[in-house]
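Trainee: I'd like to go over a predicted model; first the sequence, then the structure.
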Amino acid sequence: MHTEVQKKKKGLVDKFLNIIEKGGNALPNPGTLFAILALIVVLISGIGGVLGWSVSFVGINGRTLKTEEMTIYTNSLMTKEGVNYIFNSMVKNFTDFAPLGTVLVAMIGIGIAERSGLIATILRKVALSTPKKLVTMMVIFLGIMSNVAADAGYVVLPPLAALIFLSFGRHPIAGLAAAFAGVSGGFSANLLIGALDPLLGGITTEAAKILDPNYVVSPSANWYFMIASTFVITFLGTLVNSKIVEPRLGKYLGDEKIELEQITKEERKALRVAGVATIAVVLLLIPVYFALGKNFLMSGLVPTLVLFFAVPGLAYGKSIGTIKNDSDVMGMLTKSMEGMAGYIVLVFFAAQFIAYFGYTNLGTILAVKGADFLETTGIGGIPLIIGFIIVVGFLNLFMGSALAKWAILAPVFVPMLMRVGYSPEFTQLAYRIGDSTTNIISPLMSYFAMIIVFMQKYDKKSSIGTLISIMLPYSVVFLIGWSIFLAVWMMSGLPIGPEVDILLSGF
């Protein structure tokens, strides 16, 4: 009887996800869809401009990190100024789209490592030595840990995870989804303090100063909770992958293959040479790290990524014979860039849509209205915190930047929750849960288009609907599971970081 009930529930979940997938894929090509969405933003901004949509609030200036009274109006794209913006910003929107440069530059290193044979050999070695039951858990855990390197995990891990799953005879898209869930859905969890922690802490500090001018939020404010969350998200992601995503995808019947032959003597030698080259790269980067200081995590990661793939790839290729001269290297790079042509076209339209949405202030207006709604509900305690997380998760679908969104929400919610006894660090922690969990289903998320392109390597018919239907179970389970975990932590009264409690002293 219990099994029959489980099958019935599973059938309902599959039907629901199939409806989402079919509905999403019935839409035009992703590039065309982003173009249509951009036009819709133009039309809505015109309506908002005529009707005078605006919001007033206390916000944090992104440049000075100071709180100030702000009034945000809808910037119409159907005025003379708006049309001027559309035409003058089109090239800039495309070239300044953050993931574009990251992906293309990173592909220089990855392309050499891949086409020299290094990545395939490493994957075979991993596949032959890793227990099958631990692969999903390993991929999700590595995805979570990769966010310490800002956005580098988005570029590297999903395509590698797809290949790892393929080498095990499993569906590659399930591997890609598991990595994306770890990197993006678990974005704030980590065993280490990442690049985002001090940035969020700076905004939270300024919001807290509205009530306490001497309050300071440290980068390690959420560290204990985020360490524990790493294991929670790894467990939840593994559960979703094994119980929902992989069974729904079924057996992979595509053309992509990886042969699991034993590592040859020549390949073992080439791997050792690549290992020595990797050590040389590390030694080279040590003085670079100290020279760049805190900027290393912000500006030095992509060049580091290129070196970490390109130098060992060159060493491996030279040893194994796949690279004989510089022409071979240039040929590899050309082939790698050819594979990114679809992504470049898609990014052009996605960049316009995201830029228009930001220019019109529609996302900001929606965020402030959402914050005002929650503030007026009058709920408190755990329901208030869960409501806050849900509102942030919803707003995240329309306003992708974690920092820009927090700069708007922090001056509202940090003082509000301080008045009822919650520490600013705890409010920041709750915000991070809502901000992370819906990244993987939001087309406004910068790397969303890139994941679609990676996915189309294994299923050419896949589109936005396919990706959302695959990632939705992760998003829902992460949101519910992480919120429950937070509620339990609240009841336990444990500190959320070094010398940081949930409640302010005196409450």
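Mentor: Happy to help now that I have it. Residues are numbered from 1 along each chain as shown.
Trainee: C-alpha from now on. contacts and neighbour counts both.
Mentor: Will do.
Trainee: buried residues in the helix or strand hosting residue 412?
Mentor: In this assignment (DSSP states H and E), residue 412 forms part of helix 402-419. The neighbour-count check on helix 402-419 (16 or more other C-alpha atoms under 10 Å) flags 402-418 as buried.
Trainee: any idea how far the spatially most central residue of the chain is from residue 353?
Mentor: For the chain, the residue sitting closest to the mean C-alpha position, by C-alpha atoms, centre = their mean, is residue 184 at 2.9 Å. From residue 184 across to residue 353, the span is 21 Å (C-alpha to C-alpha, to the nearest Å).
Trainee: Would you indicate which residues of stretch 229-242 are buried?
Mentor: Within stretch 229-242, the residues scored as buried using 16+ other C-alpha under 10 Å are 229-241.
Trainee: coming back round to it: wait, the residue nearest to the centre of the chain sits on residue 440?
Mentor: Yes - judged on C-alpha atoms under 8 Å, residue 184 makes contact with residue 440 at a distance of 6.2 Å.
Trainee: Do a quick rundown of the helices in the stretch 151-300 of the chain.
Mentor: With DSSP state H, counting those that start in this stretch as the criterion, the stretch 151-300 of the chain has helices at 152-167, 172-180, 196-208, 223-240, 246-249, 265-292, 296-299.
Trainee: ugh, wrong one, the stretch 1-150 of the chain
Mentor: 2-25, 30-51, 80-95, 98-115, 118-129, 135-146.
Trainee: Looking at these, spot the one closest to residue 208.
Mentor: Nearest to residue 208, of all the helices of the stretch 1-150 of the chain, is helix 135-146, at 28.6 Å by C-alpha to C-alpha.
Trainee: Presented hereafter is structure B, for comparison with structure A:
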Amino acid sequence: MPRFSDKLLNTLEKTGNRLPHPTLLFVWLCALVLLASALASFSGLQVTHPVSGESVSAVNLMSASGVQQMLTSTVSNFTQFAPVGTVLVAMLGLGVAERSGLIGVLLAGLVRRAEGQILTFLVVFSGVMSSLAADAGYVVLIPLAAMIFQSAGRHPLAGIAAAFAGVSGGYSANLLLGPFDALLSGISTEAAQIVEPGYTVSIAANYWFMMASVLLVSVLGTWVTHRWTEPRLAGLTTGVPDHAEAPVDRPEQSRGLWAVCVFSLLFIVVLLSGLLTPDAWLRSGQSITTSPFMKGIVVIISLYALICGVIYGFASGRWRYGSDVVHAMEQTLAGMAGYLVLMFFAAQFVAWFSWSQLGLITAVSGADLLTQIDAPPAVLLLVFIFIAAFINLFVGSGSAKWALLAPVFVPMLMLVGIAPEVTQVAFRIGDSSTNIITPLMPYFGVVLAFAQTYRKDLGMGTVMAIMLPYSLAFLLGWSALLLVWMTSGWALGV
């Protein structure tokens, strides 16, 4: 089994390394759209729109009018690209909460006080919830889980596996809305409007399903750890890393947490005052789902995280000056530079793909094929989940994958009666499940380095062999949950 895993990983790594950087991938895709639009236009490619009955023809982007449109719209394509503004606003607040130390302390406190069998569940659960703070789960929770498992007399690599499964394998699930929800809904909205202009996918479109997914992923991760991971690791000896330190409570941390708790209660009271009645100030006579509260949920989340971070930073003594808060926001956005470069080219690709009508033509043609196959929606969703899971082995960035897949699959599945919100949640399942078994995931090497502090000769094949059962359990269990959810007719979100 280890030899087969090593060979599989080596083949996967060599194949994946041949792919360009995600940003360069979109540069090449933009060039491909230009060429394809010209060829499709010259060949007279067209389809009949199944809703309006109008003829849809390919548009040559390399024509004079096409070049003019690209030149005059490049800036607006980027600035008006839905995922850009919402994610940046959300990260301003969450970045302050993370860099103040608040999120790390909350994660550490959650798992530190666990005893017995509940420890594994809380480690996986904390990992799932850590997706709100970008890489905090990787750099804080995973090494901490190893130390806690070892101090509890359990294998430290089992702690790393359980935390990694929650942080990365359960990345899409959460009890709270976060930047990833905003990013996906923005791209989904852009893709859905290829078929139906004005269509909007809410940031909370998958909220109820993702809340249930937190419990599912936590239970599955716990089950795999106890039934497979720990028995497999029983004969694998480890050492104690020189830098290992037992987590401790400090008075200043407790002071900061109490201050955050008091503010959180006041914040909840203020929100309830604006939501309890139809005429309240956050509803203005509307239902909660269409209220200013829901439309501004990203700002509310960011503001709450920012204030909590500021309170904790000063109450704990970590920060002393207002400039510390500004530096935290600056450092957070500086870390988003790669994301912004990626989104610039992704925005151009999505816009050009839409202008060329190739997205709509592909969707209509694909929908015709799917109609002829006459497969049930459940089968189509399962196929798409496995497509997303397979592509995830080679392209690590979730935003890059969805920006690539959404313009094709969202319109295509819309035309056979599958809503964008359903397609989006199917992508989230496939995208998260295989994160933990591909060395092309940016933090795979980081996890390997953490594991090697306990056993120097540990290789990628061993880590992949440990994580593969989690990946399969999440992929199959999550897919089954979606089928049950859709069969029952339950709403995916708000």
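Mentor: The structure has been received and is ready for your questions. In this text, all values refer to a predicted model and were calculated from it rather than measured experimentally.
Trainee: Identify, out of the helices of the stretch 151-300 of structure 1, the most deeply packed stretch.
Mentor: Among the helices of the stretch 151-300 of structure 1, helix 172-180 has the highest mean neighbour count (mean count of other C-alpha atoms under 10 Å), at a mean of 29.
Trainee: what do we get in structure 2 for residue 123 of structure 1?
Mentor: Using TM-score structural alignment, the partner of residue 123 of structure 1 in structure 2 is residue 107.
Trainee: how many neighbours does its match have?
Mentor: Other residues within reach of residue 107 of structure 2, judged by other C-alpha atoms under 10 Å, total 22.
Trainee: ok, so what distance separates it from residue 417 of structure 2?
Mentor: Between residue 107 of structure 2 and residue 417 of structure 2 the distance is 41 Å, computed by C-alpha to C-alpha.
Trainee: do the same with residue 28 of structure 2
Mentor: Distance from residue 28 of structure 2 to residue 417 of structure 2, by C-alpha to C-alpha: 32 Å.
Trainee: Show me which residues of stretch 79-87 of structure 2 are buried.
Mentor: For stretch 79-87 of structure 2, using 16+ other C-alpha under 10 Å, the buried residues are 81-87.
Trainee: Closest to residue 400 of structure 2 out of the residues you listed?
Mentor: Nearest to residue 400 of structure 2 among the buried residues of stretch 79-87 of structure 2: residue 83, at 11.4 Å, using C-alpha to C-alpha.
Trainee: What residue, apart from its backbone neighbours, is nearest the closest one spatially?
Mentor: If the residues on either side of it in the chain are set aside, residue 83 of structure 2 comes closest to residue 183, at 4.4 Å by C-alpha to C-alpha, 6 or more residues apart in numbering.
Trainee: Count the residues that sit near the one you found.
Mentor: Using other C-alpha under 10 Å, residue 183 of structure 2 has 23 other residues around it.
Trainee: before we move on, back to that, quick check, the match of residue 123 of structure 1 in contact with residue 141.
Mentor: Yes - counting by C-alpha under 8 Å, residue 141 is a contact partner of residue 107 of structure 2 at 6.7 Å.
Trainee: any residues in contact with both of these two?
Mentor: The contact sets of residue 107 of structure 2 and residue 141 overlap at residue 126 (C-alpha atoms under 8 Å, 6 or more residues apart in numbering).
Trainee: how far away is the residue nearest to residue 40 of structure 2 when sequence neighbours are not counted from residue 45 of structure 2?
Mentor: The shortest distance from residue 40 of structure 2 to any non-neighbouring residue, by C-alpha to C-alpha, 6+ apart, is to residue 58 (5.8 Å). Residue 58 of structure 2 sits 6 Å away from residue 45 of structure 2, going by C-alpha to C-alpha.
Trainee: So if I had to pick from the two, which one is more boxed in?
Mentor: Shown here are residue 58 of structure 2 and residue 45; by other C-alpha under 10 Å, residue 58 has more neighbours (24 against 15).
Trainee: what sits against residue 33 of structure 2?
Mentor: Applying C-alpha under 8 Å, 6+ apart, we find residue 33 of structure 2 in contact with 349, 352-353, 356.
Trainee: Give me the aligned partner of it over in structure 1.
Mentor: Here residue 33 of structure 2 is matched to residue 41 in structure 1, going by TM-score structural alignment.
Trainee: Quick check: that match vs residue 316 of structure 1, distance?
Mentor: Taking C-alpha to C-alpha as the criterion, residue 41 of structure 1 is separated from residue 316 of structure 1 by 49 Å.
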